[in-house]
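using only what follows, build the 3D model:
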Amino acid sequence: MLTVGDKFPSFDLKAVIGLDPKTAFTRVTEGSDEGKWKIVFFWPMDFTFVCPTEIAAFGKLNGEFNDRDAVVYGVSTDSEFVHLAWRQNHDDLKSIPFPMLADIKKDLTVACGVLQKEAGVALRATFIVDPQGIIRFASVNDLDVGRNPQEVLRVLDALQTDELCPCNWQKGDDVLKAA
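The predicted structure is shown next:
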């Protein structure tokens, strides 16, 4: 698995950004949203149970991420057509404000080292990538356990201070000063 300090891989994927099949599809690459922080999170499969809770939670925080000059990309190995059908049929996903990337060839999933080999799906992985394309945070949860998007936001806040941040640090708290 890629980790902190590694360069995030190049990618060029189809993505779903809406509900209308005429305008729902776009392409997203590593060069999209250049100069911004990127929150890239992977989920195992569409039409499952834990995944929509996480996607909806990231969606609710999307404005907070945008306020921090960050964009959110959600990724699974399902096709863009499956993403669209899921969004159209799941109330919690109809209005998510970030693209759902379709890694059907599993190139990005494999390049990041987050393919769960037995099931052939992405692990529940999260990366925070800085504007230079360097991974600054990497986390993976078991397939059955959802992650905490609020914690991802907290870590982004800490990374953006470029300071020493103690355990449980929150935006606005004092940072540590080296003696």
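
only C-alpha atoms from now on, for both contacts and neighbour counts.
Fine.

packing partners for the longest helix along the chain?
Determined from DSSP state H, the single longest helix within the chain is helix 149-161. With contacts taken as 3 or more C-alpha pairs under 8 Å, 6 or more residues apart in numbering; DSSP states H and E, helix 149-161 sits against helix 51-60.

can you show me the helices along this protein?
51-60, 62-67, 80-89, 107-112, 149-161.

the third one packs against which elements?
With contacts defined as 3+ C-alpha pairs under 8 Å, 6+ apart, the secondary structure elements packing on helix 80-89 are strand 12-16, strand 100-102.

next, the angle from the first one to helix 80-89.
It refers to strand 12-16. Counting by axes from the mean of the first three to the mean of the last three C-alpha atoms, to 10 degrees, strand 12-16 lies at 20 degrees to helix 80-89.

this one next, for a side-by-side:
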Amino acid sequence: MSRYIDSELKPFKATAYQNGDFVEVTDADLKGQWSVVFFYPADFTFVCPTELGDLADNYDEFKRLGVEIYSVSTDTHFTHKAWHDSSETIGKIQYPMIADPTGTITRNFNVMIEEEGIADRGTFVINPEGQIKIVEITDGGIGRDASELLRKIKAAQYIAAHPGEVCPAKWKEGEETLAPSLDLVGKI
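As a prediction, this is how the structure comes out:
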């Protein structure tokens, strides 16, 4: 596996379903803001709607932080629309649901399960410069938590704005950070 952190976003162009329309999304849309690219295996499944619904329930907080969410599966944009129209949970989604039926984006992020033609549960946080700053990949049966993702994004945004500081384990917004130095060696 190649190194993810600080790697550049690869070019892509795709169709997404968002707020009743089919829209084009490219890698350029992700630059200039913080973005979450949230891969999931498939529409009309079991764990996926709980995760996507959790993101939808917390979408206002993501937007408050200047973060756009892009969910991605290897389904088509038509399938995304049908799922959005037929599921109360998915019907809450306002963020773009990217269709990747060719698997190009999924392969770009190295989360394609080739023998099944679906994505792993991969979460990627990308900074405004188009660099990956956070990566989480979980087993298909393990759902992710939007509140934990928000905590990590706040930490990433904090260290981006405060060079020379780092966020310790369990750091939450407003808590003390650390400034690595020789004075701290062996004292934590």
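
quick one: average offset of the longest helix of the first structure versus the second structure, please.
Here helix 149-161 of the first structure, set against the second structure after superposition, deviates by a mean of 0.8 Å using mean C-alpha distance after the TM-score superposition for the first structure.

can you list contacts of that helix?
54, 57-58, 61, 64-65, 68, 128, 136-137, 165, 169-171 (C-alpha atoms under 8 Å, 6 or more residues apart in numbering).

quick check on these: which are buried?
Neighbour counting over those (16 or more other C-alpha atoms under 10 Å) leaves 54, 57, 58, 61, 65, 128, 136, 137, 165, 169, 170 as the buried ones.

just flag the most distant two among those.
Spatial extent of those (C-alpha to C-alpha) is set by the pair 54 and 165 at 25.8 Å.

against the second structure, where does the longest helix of the first structure fall?
Taking TM-score structural alignment as the measure, the second structure aligns residues 146-158 with helix 149-161 of the first structure.

from what I can see residue 139 of the first structure touches residue 123, true?
No: at 10.0 Å, residue 139 of the first structure does not count as touching residue 123 under the criterion of C-alpha atoms under 8 Å.

please say which of those two ends up with more neighbours.
Between residue 139 of the first structure and residue 123, counted using other C-alpha atoms under 10 Å, the more crowded position is residue 123 (24 against 16).

how far away is the aligned residue in the first structure for residue 63 of the second structure from residue 115 of the first structure?
Per TM-score structural alignment, the equivalent position to residue 63 of the second structure in the first structure is residue 66. Distance, residue 66 of the first structure to residue 115 of the first structure, by C-alpha to C-alpha, to the nearest Å: 28 Å.

again, but for residue 87 of the first structure
23 Å.

repeat for residue 148 of the first structure
The separation that residue 148 of the first structure has from residue 115 of the first structure, given C-alpha to C-alpha, amounts to 20 Å.

between those two, which one's more packed in?
residue 115 (23 against 11).

thought the more buried one was touching residue 124?
No: the pair residue 115 of the first structure and residue 124 does not pass the contact test of C-alpha under 8 Å, sitting 9.4 Å apart.

to which residue of the second structure is residue 106 of the first structure aligned?
Match for residue 106 of the first structure (TM-score structural alignment): residue 103.

its match: how many residues sit nearby?
For residue 103 of the second structure, using other C-alpha under 10 Å, the count is 21.

now do the contacts for residue 177 of the first structure.
Residue 177 of the first structure neighbours (C-alpha under 8 Å, 6+ apart): residue 164.

show me what it aligns to in the second structure.
In the second structure, residue 177 of the first structure lands on residue 179 (TM-score structural alignment).

over to residue 123 of the first structure?
Aligned partner of residue 123 of the first structure by TM-score structural alignment: residue 120.

find the nearest non-adjacent residue to its match, please.
Sequence neighbours aside, residue 111 is the residue nearest to residue 120 of the second structure in space, at 5.2 Å (criterion: C-alpha to C-alpha, 6 or more residues apart in numbering).

I'd say that neighbour and residue 119 touch.
Yes: counting by C-alpha under 8 Å, residue 111 of the second structure does reach residue 119; the two are 5.5 Å apart.

shared neighbours of those two, anything?
With C-alpha under 8 Å, 6+ apart, residue 111 of the second structure and residue 119 have common neighbours residue 39.

residue 29 of the first structure: neighbour count?
14.

for the residue nearest to it when sequence neighbours are not counted, list the residues it contacts.
Once flanking residues are discounted, residue 29 of the first structure sits nearest to residue 12: 4.3 Å by C-alpha to C-alpha, 6+ apart. Residue 12 of the first structure is in contact with 27, 28, 29, 30, counting by C-alpha under 8 Å, 6+ apart.

gap between residue 12 of the first structure and residue 114 of the first structure?
17 Å.

residue 79 of the first structure now?
From residue 79 of the first structure to residue 114 of the first structure the distance is 18 Å (C-alpha to C-alpha).

neighbour count: these two, which is higher?
residue 114 (22 against 19).

residues contacting that one?
1, 122, 123, 124, 125.

over to residue 142 of the second structure?
residue 47.
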